[in-house]
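Engineer: I would like to see how this sequence folds:
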Amino acid sequence: MNNMLMDPYGRVITSLRISVTQRCNLGCIYCHQEGENSNSISEISPKTIARIVTAATEYGVRKVKFSGGEPLMRNDFEEIIAALPELKDVSATTNGVLLSERAASLAKNGLNRVNISLPSLNKEHYKFITGSRHGLPRIMEGINAAIDAGLTPIKLNMVLLKGINEFEIDKAIQFASRFDGNLMLQLIELMNFKNTSQYTVDIETVEKMLESRATYMYERRMHRRKKYFIDGVEVELVRPIDNSSFCANCNRMRLTSSGKLKPCLMRNDNLIDIHEEATVPEIKAMLERAVQRREPYYKELNSKNMILLKT
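Structural biologist: The predicted model follows:
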């Protein structure tokens, strides 16, 4: 394999996305639980995560992103980060509710940056989306604590929802502009995992609005993501739905919270279970088997556009 994890379609794995728990302290209406459909409460141990990441680094993987559920629901999350081998980039996606108390310790143990889910700055909208009355003020505290700890640049993740937050984009940009370049805004197209199609926004209209306001823009060729610079804020439009370029160039292997390698977010029929006693050589063999099971999810739905782009 030439010390690379390359699938049969020529896509090389360069990053891991690791779900460390299915537990969460919010109940967002659109949550897809990283594609997990299991009700298992077992959670992979810090030592096993470290062995998996160590095995992956021997194939050139240098980026790891942690997610959940909510990763800060794990009291040993700092231990998980501290046990990792040397990497280029270690990040986490969090809802931010518990971040203010732990931002400094997370940074001290090796976390580089965070993505924070911020679906709305309106208290009532936030409550409807997340089920929480009190989360929004705590997120504000978490953002400030993360900046103080150097967990920047912080990406604010805003899943766009028709009739709820679709008219809050300008407000979100204004909010991000107050933090001297430490905040970026990601506007994310809704993925309909939980029968939420009634909230689907016309993403083309959003794109045209951003284009009209941007002083500068460019497109990340590999993932077909456009970045807009508006009022000093970097705004990225994330369009996962029917994005054949994104799918064709996916460079990510996922790991479920119960310790299963997941070659594709959209599938659960090709997982490989990594048991807690697995050694690094055994995990390397499992990674090789997993990567051979990878295929672009949209290759049959959009076969004419499945052209792998060179990066």
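
Engineer: Only C-alpha atoms from now on, for both contacts and neighbour counts.
Structural biologist: Noted.

Engineer: residue boundaries of the helices in the stretch 151-300 of the chain?
Structural biologist: Here the stretch 151-300 of the chain has its helices, by DSSP state H, counting those that start in this stretch, at 169-177, 203-213, 244-248, 280-292.

Engineer: What lies in contact with the second one?
Structural biologist: Contacts of helix 203-213 from elsewhere in the structure, counted by C-alpha atoms under 8 Å, 6 or more residues apart in numbering, are 189, 217, 228, 230, 237.

Engineer: out of those residues, which is most surrounded?
Structural biologist: Counting neighbours by other C-alpha atoms under 10 Å, residue 228 comes out on top of the contacts of helix 203-213 with 24 neighbours.

Engineer: gap between the two ends of stretch 81-94?
Structural biologist: End-to-end distance for stretch 81-94: 15 Å, by C-alpha to C-alpha, to the nearest Å.

Engineer: and if you look at stretch 226-243?
Structural biologist: Rule used - C-alpha to C-alpha; the end-to-end distance of stretch 226-243 is 12 Å.

Engineer: Same question for stretch 10-26.
Structural biologist: 38 Å.

Engineer: contact partners of it?
Structural biologist: Contacts for stretch 10-26 (C-alpha under 8 Å, 6+ apart): 4-6, 33-34, 41, 43-44, 53, 60-71, 73-74, 130-132, 248-258, 308.

Engineer: related to what we said a few turns ago, would you turn the helices of the stretch 151-300 of the chain into TSV with distance to residue 114?
Structural biologist: Output for the helices of the stretch 151-300 of the chain, formatted as TSV (distance: least, C-alpha to C-alpha, whole Å):
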stretch	distance to residue 114
helix 169-177	15
helix 203-213	24
helix 244-248	22
helix 280-292	26
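
Engineer: hey, which of those helices is tucked in deepest?
Structural biologist: helix 244-248 (a mean of 23; mean count of other C-alpha atoms under 10 Å).

Engineer: Burial check on residue 102, number of neighbours?
Structural biologist: 18.

Engineer: now do the one 3 residues further on
Structural biologist: Using other C-alpha under 10 Å, residue 105 is surrounded by 13 other residues.

Engineer: Now the second one, please; I'll put the structures next to each other:
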Amino acid sequence: MLQDSFGRRFYYLRLSITDVCNFRCQYCLPDGYQGEAQQFLSLNEISTLVNAFAQMGTAKIRITGGEPTLRRDITDVIGVCANAQGISKVAMTTHAGRLAKLARPLAKAGLGQVNISLDSLDPGQFALLSGHDKLAAVLDGIEAALLEGVNVKVNTVLLRPFAKEQLRDFTAWLKEMPVTVRFIELMETGQHKTFFKSHHISAQPYLAQLKAQGWTPIERSKDAGPAIELAHPDYAGRLGFIMPYSSDFCDSCNRLRITALGKLHLCLFADQGLDLRDALQSGDVAAVKAFVTDSLADKKVSHYLQEGITGITRNLSMLGG
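Structural biologist: Okay, the predicted model is just below:
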């Protein structure tokens, strides 16, 4: 079992397979993707990586980007993860613009959960925030995933001045919609410090408001992310909050990250990525295991977002959040 010097155990791997995204979300890539052509991890490299982590106790893998569905081999990637011995849950984060036609093959390949980035249920506001008039396509993707039996969670970045509308609209939506909506506090990144200062808002008052309305916290599984999730007997869906600026946010850290170029990041806001590519290209599972185990000695007790230190993370597309 992977464990750091603070006793935290790591059951969960977030694996980026591309940093390319075709949306232009204001808090991430407002000017669109500006990167150059790169050779992202191949299917064989992904297989080596996944099997190494599975042998070290990883039970859950989340495929991220960029936008992972832009990879033509996305169903093969999901299949490699799902078929690795020891991996019990395969998830993916996506903007869902292409999910309606991909939900069935992805589910057949072994996708069990999908997290959908969706910041508004209002078509005009959605287009403003994402840079695309594709709300209908995203909602169709959600329906398609549910029909295939895939667990659906929706990630919504709380933004000033939209937060009250976001909470109102998504709460009403959950009356009949059996999904989980998690409100995420906007996180500062290297390229978007000005946007952060004008749009960040704390989730704490909204969490307190929902608790006062009868929403109650539910127990978090060992491979779950950091969200506080709540249920209400009168609603089909659940609500949650991810609050990276809370003082105890990193206490329950249980995940590591790999970039699409094969670099290990011990934290979303680490100062550097640690290069695993040689071991991955040679298919050396033992070398990957040794590298990751040794590297964990350098994992810090916390990020330093409260101090405005964002590390190497220029934007969230780099690592998939």
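
Engineer: that older thread, buried ones among the contacts of stretch 10-26 of structure 1?
Structural biologist: Using 16 or more other C-alpha atoms under 10 Å as the burial test, the contacts of stretch 10-26 of structure 1 include 4-6, 33-34, 43-44, 53, 60-71, 73-74, 130-132, 248-258, 308 as buried.

Engineer: Among these, which lie within strands?
Structural biologist: 63-67, 252-255 (DSSP state E).

Engineer: so what secondary structure elements neighbour the longest strand along structure 2?
Structural biologist: As assigned by DSSP E, the longest strand anywhere in structure 2 is strand 151-158. Secondary-structure packing of strand 151-158 of structure 2 (3 or more C-alpha pairs under 8 Å, 6 or more residues apart in numbering; DSSP states H and E): strand 113-117, helix 135-147, strand 180-185.

Engineer: Give me the contact list for that strand.
Structural biologist: Against strand 151-158 of structure 2 from outside (C-alpha under 8 Å, 6+ apart): 112-120, 142, 145-146, 166, 179-186, 200-201, 203.

Engineer: out of the contacts of helix 203-213 of structure 1, which one sits closest to residue 273 of structure 1?
Structural biologist: residue 189 (30.8 Å; C-alpha to C-alpha).

Engineer: dump the residue contacts of the closest one.
Structural biologist: By C-alpha under 8 Å, 6+ apart, the contact set of residue 189 of structure 1 is 159-160, 200-201, 203, 237-241.

Engineer: measure it to residue 160 of structure 1 for me?
Structural biologist: 6 Å.

Engineer: Relative to residue 53 of structure 1, how far out is the counterpart of residue 88 of structure 2 in structure 1?
Structural biologist: Per TM-score structural alignment, the equivalent position to residue 88 of structure 2 in structure 1 is residue 88. Using C-alpha to C-alpha, we find residue 88 of structure 1 at a distance of 12 Å from residue 53 of structure 1.

Engineer: Just give me the match in structure 1 for residue 53 of structure 2.
Structural biologist: By TM-score structural alignment, residue 53 of structure 2 lines up with residue 56.

Engineer: Which secondary structure state does residue 125 of structure 2 sit in?
Structural biologist: With DSSP: H, G, I helix; E, B strand; the rest coil as the basis, the three-state label of residue 125 of structure 2 is helix.

Engineer: give the contact list for residue 145 of structure 2.
Structural biologist: Contacts of residue 145 of structure 2 by C-alpha under 8 Å, 6+ apart are 99-100, 103-104, 107, 114, 151-152.

Engineer: try it again with 7 Å
Structural biologist: Residue 145 of structure 2 is in contact with residue 103, counting by C-alpha atoms under 7 Å, 6 or more residues apart in numbering.

Engineer: swap in residue 118 of structure 2?
Structural biologist: Contacts for residue 118 of structure 2 (C-alpha under 7 Å, 6+ apart) come out as 95, 154-156.

Engineer: Tabulate those residues in TSV, adding columns for neighbour count and distance to residue 193 of structure 2.
Structural biologist: Converted to TSV, the contacts of residue 118 of structure 2 look like this (neighbours: other C-alpha atoms under 10 Å; distance: C-alpha to C-alpha, whole Å):
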residue	neighbour count	distance to residue 193 of structure 2
95	25	23
154	23	25
155	22	21
156	24	19
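
Engineer: Identify the residue nearest residue 43 of structure 2 in space, chain neighbours excluded?
Structural biologist: When the adjacent residues along the chain are set aside, residue 43 of structure 2 lies closest to residue 77, with 6.5 Å between them (C-alpha to C-alpha, 6 or more residues apart in numbering).

Engineer: Wait, a strand at that neighbour?
Structural biologist: No: counting by three-state DSSP, residue 77 of structure 2 is not part of a strand but helix.
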